[in-house]
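Here's a sequence, model it:
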Amino acid sequence: MVTQLKVALVQQPNSPLAAGLAPILAGCEVAVLSPDPPQTLPPLVSAGEMLVLWDLHGFAPPQLAAWEKILAAEEVGVVLAAPAGMKGLAELAAACGALALITPSQDRSQSRLQLAAAGALQARLRELLEQTQELETRLSEREIIEKAKNLLILNLGLGEPEALRRLQQHARRSNQKLVQVARQVLAAYHLFNGDKP
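Next comes the predicted model:
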């Protein structure tokens, strides 16, 4: 199933690029953002669920700098639409992490393909970030479990399999996750022994 591309359009009123961008955005879910830099981006944009299409025509240098800073800080997917001959475009694209560039010299189908590819890349990047966060959480939990297991080994003279079995047994009996039991073991140890290993 093909999902509809969601685009947040940042554009000055009466931009000459608007007429060329309208057919490229046909079939997309479009939200128009004010050209004045916001304090924070809308939730769908900051969550990476919307691609930002930034029509650069008519932005004064302070506005460009402010938007560049916001988009770079939020690490959102950005597609730039630039007027012909714009100076400093490569630097701006690199600074805000642009995924694609649309120019008036491109034909409509090429621009639509670039927008779709940028949307697919943004979705994949968001998926990879979620996977990374999940793996980091699991690794952190595993570290806590290992510390608790090592405390049992050192303080009760248990072997590694027996220490793990006891943690798992207590988790089942108390209907808790293994990491919760491990945290409790560590907290109890530190309560009675301070920071001694």
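
From now on I want contacts and neighbour counts done on CA atoms only, so please keep to that.
Fine.

Please give the element, helix or strand, for L101.
Remark: L101 resides in strand 98-102, with elements defined by DSSP states H and E.

What's the first helix or strand after that strand?
Past strand 98-102, the next helix or strand by DSSP H and E is helix 108-156.

Hmm, L53 and V7 touching each other?
Yes: here V7 lies in contact with L53, judged by Cα atoms under 8 Å, at a distance of 6.5 Å.

for L53, helix, strand, or coil?
strand (DSSP: H, G, I helix; E, B strand; the rest coil).

Next, the buried residues of stretch 111-125.
Neighbour counts over stretch 111-125 (16 or more other Cα atoms under 10 Å) mark 111-112, 114-116, 118-119, 122-123 as buried.

Settle this for me: L9 is touching V30, isn't it.
Yes: using Cα under 8 Å, L9 is in contact with V30, at 6.7 Å.

Between these two, which is the more surrounded one?
L9 (21 against 17; other Cα atoms under 10 Å).

quick one: that one and R166, what's the gap?
57 Å (Cα to Cα, to the nearest Å).

cool, V7 as well?
52 Å.

what about those two, which has more around it?
Between V7 and R166, counted using other Cα under 10 Å, V7 has the larger neighbour count: 25 against 14.

count of neighbours near E134?
Neighbour tally, E134, other Cα under 10 Å: 12.

for the helix or strand harbouring A22, packing partners?
Using DSSP H and E, A22 maps to helix 18-24. When contacts are defined as 3 or more Cα pairs under 8 Å, 6 or more residues apart in numbering; DSSP states H and E, helix 18-24 packs onto helix 108-156.

Next, the angle helix 108-156 makes with the following helix or strand past the helix it packs on.
Next along the chain after helix 108-156, taking DSSP H and E as the criterion, comes helix 160-173. If you take axes from the mean of the first three to the mean of the last three Cα atoms, to 10 degrees, helix 160-173 sits at 110 degrees to helix 108-156.

Now do helix 160-173: which elements does it pack against?
Packed on helix 160-173, when contacts are counted by 3+ Cα pairs under 8 Å, 6+ apart, are helix 108-156, helix 178-193.

structure for this one too, so we can compare:
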Amino acid sequence: MSLQWALEAITEGVAFVRDPYQNLLATNALGRAFYSPVIGDGGRTPNLARFQFLDPASRHFYPDWELFSEMCVGIMRAGAGRDPHDRTMQDLVGELSTRSEAFRALWGAHNVRTHGSGTKRFHHPVAGELTLAYEELAITAEPGLVLMVYTAEPGSPSAERLRLLASWGASEHTPTEKHRTTS
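Next comes the predicted model:
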């Protein structure tokens, strides 16, 4: 079974796979619509850390921008701790450190964290305010990769907004082929 096929089977929530470098490697259809501000028009693989620290749109997308920033850097620190000689991580940290004072300060704090589960708030340019529960699942067949799933409480305004976003995503041409993996 391919990773992309498995993601597409998740239809009631945003699902995506990311690597330790915060690259979005694969998403389901709702994930492509949800992360359309991150994915943009294509080009290089969408990266949550670059979006967080280098794109001014992230401050609108993440109403709790400071919290998201701390979480992003903490997750990257955890990944860097698993392999301190990882050249890809070193290059990403170097890029973000030279281009973002906020990243540089947070990286210097040396905080480490994993995602696990919880609730996050988002402001999507199409769907508006969303409060979503999240769960992180390790992909044991591919160490370092995680499956993230965001869901809304049934019957909530966020659930209705996710349905709106799914409908929008189905009618819009969102980038898909450039950002899929098949494992």
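
Any chance you could compute the TM-score here?
The TM-score (TM-score structural alignment, normalised by the length of structure 2) is 0.26; 87 aligned residues with a Cα RMSD of 5.9 Å.

on that earlier part again, which residues outside the strand holding L101 of structure 1 are in contact with it?
77-82, 111, 114-115, 118, 121 (Cα atoms under 8 Å, 6 or more residues apart in numbering).

Any chance of TSV for the residues you listed, columns distance to T137 of structure 1?
Output for the contacts of strand 98-102 of structure 1, formatted as TSV (distance: Cα to Cα, whole Å):
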residue	distance to T137 of structure 1
G77	25
V78	28
V79	32
L80	35
A81	38
A82	41
S111	39
Q114	34
L115	33
A118	28
L121	24
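
In those, find the pair that's most separated.
Largest separation among the contacts of strand 98-102 of structure 1 by Cα to Cα: A82 and L121, giving 20.4 Å.

residues near the residue lying closest to C72 of structure 2 once chain neighbours are set aside, how many?
In space, and not counting its chain neighbours, C72 of structure 2 is closest to A49: 6.5 Å by Cα to Cα, 6 or more residues apart in numbering. For A49 of structure 2, the neighbour count with other Cα under 10 Å is 22.

now the helices for structure 2?
3-8, 29-34, 36-39, 48-54, 58-61, 65-82, 87-99, 101-108, 157-171 (DSSP state H).

isn't G128 of structure 2 right up against L162?
No: applying Cα under 8 Å as the test, G128 of structure 2 and L162 come out as separate, 9.6 Å apart.

Mind checking which of these two has more residues around it?
Counted by other Cα under 10 Å, G128 of structure 2 and L162 do not tie: L162 has more neighbours, with 25 against 13.

helices or strands up against the strand of greatest length in structure 2?
In terms of residue count, the longest strand belonging to structure 2 (DSSP state E) is strand 128-138. Judged by 3+ Cα pairs under 8 Å, 6+ apart, the packing partners of strand 128-138 of structure 2 are strand 117-124, strand 146-151, helix 157-171.

which residue sits closest to G169 of structure 2, ignoring its sequence neighbours?
A33 (4.8 Å).

Quick check, L25 of structure 2 in contact with F16.
Yes: counting by Cα under 8 Å, L25 of structure 2 does reach F16; the two are 7.4 Å apart.

what about those two, which has more around it?
Neighbour count, other Cα under 10 Å: between L25 of structure 2 and F16, F16 has more, with 26 against 20.

Count the residues that sit near the residue nearest to that one when sequence neighbours are not counted.
Counting by Cα to Cα, 6+ apart, F16 of structure 2 lies nearest to T27, which is 4.1 Å off, once chain neighbours are set aside. The tally of other residues near T27 of structure 2 (other Cα under 10 Å) stands at 30.

distance of T27 of structure 2 from R18 of structure 2?
Distance from T27 of structure 2 to R18 of structure 2, by Cα to Cα: 9 Å.

who touches the nearest residue in space to V185 of structure 1 that is not next to it in sequence in this structure?
Spatially, and ignoring its direct neighbours in sequence, V185 of structure 1 is nearest to A148 (6.1 Å; Cα to Cα, 6+ apart). By Cα under 8 Å, 6+ apart, the contact list for A148 of structure 1 reads 182-183, 185-186.

what's the closest of those residues to K69 of structure 1?
Relative to K69 of structure 1, the closest of the contacts of A148 of structure 1 is R183; by Cα to Cα it sits at 39.8 Å.

OK, contacts around the closest residue to the closest one other than its chain neighbours?
The shortest distance from R183 of structure 1 to any residue other than its chain neighbours is 6.7 Å, reached at I144 (Cα to Cα, 6+ apart). Contacts for I144 of structure 1 (Cα under 8 Å, 6+ apart) come out as 179, 182-183.

Tell me the one of those residues nearest T132 of structure 1?
V179 (19.2 Å).
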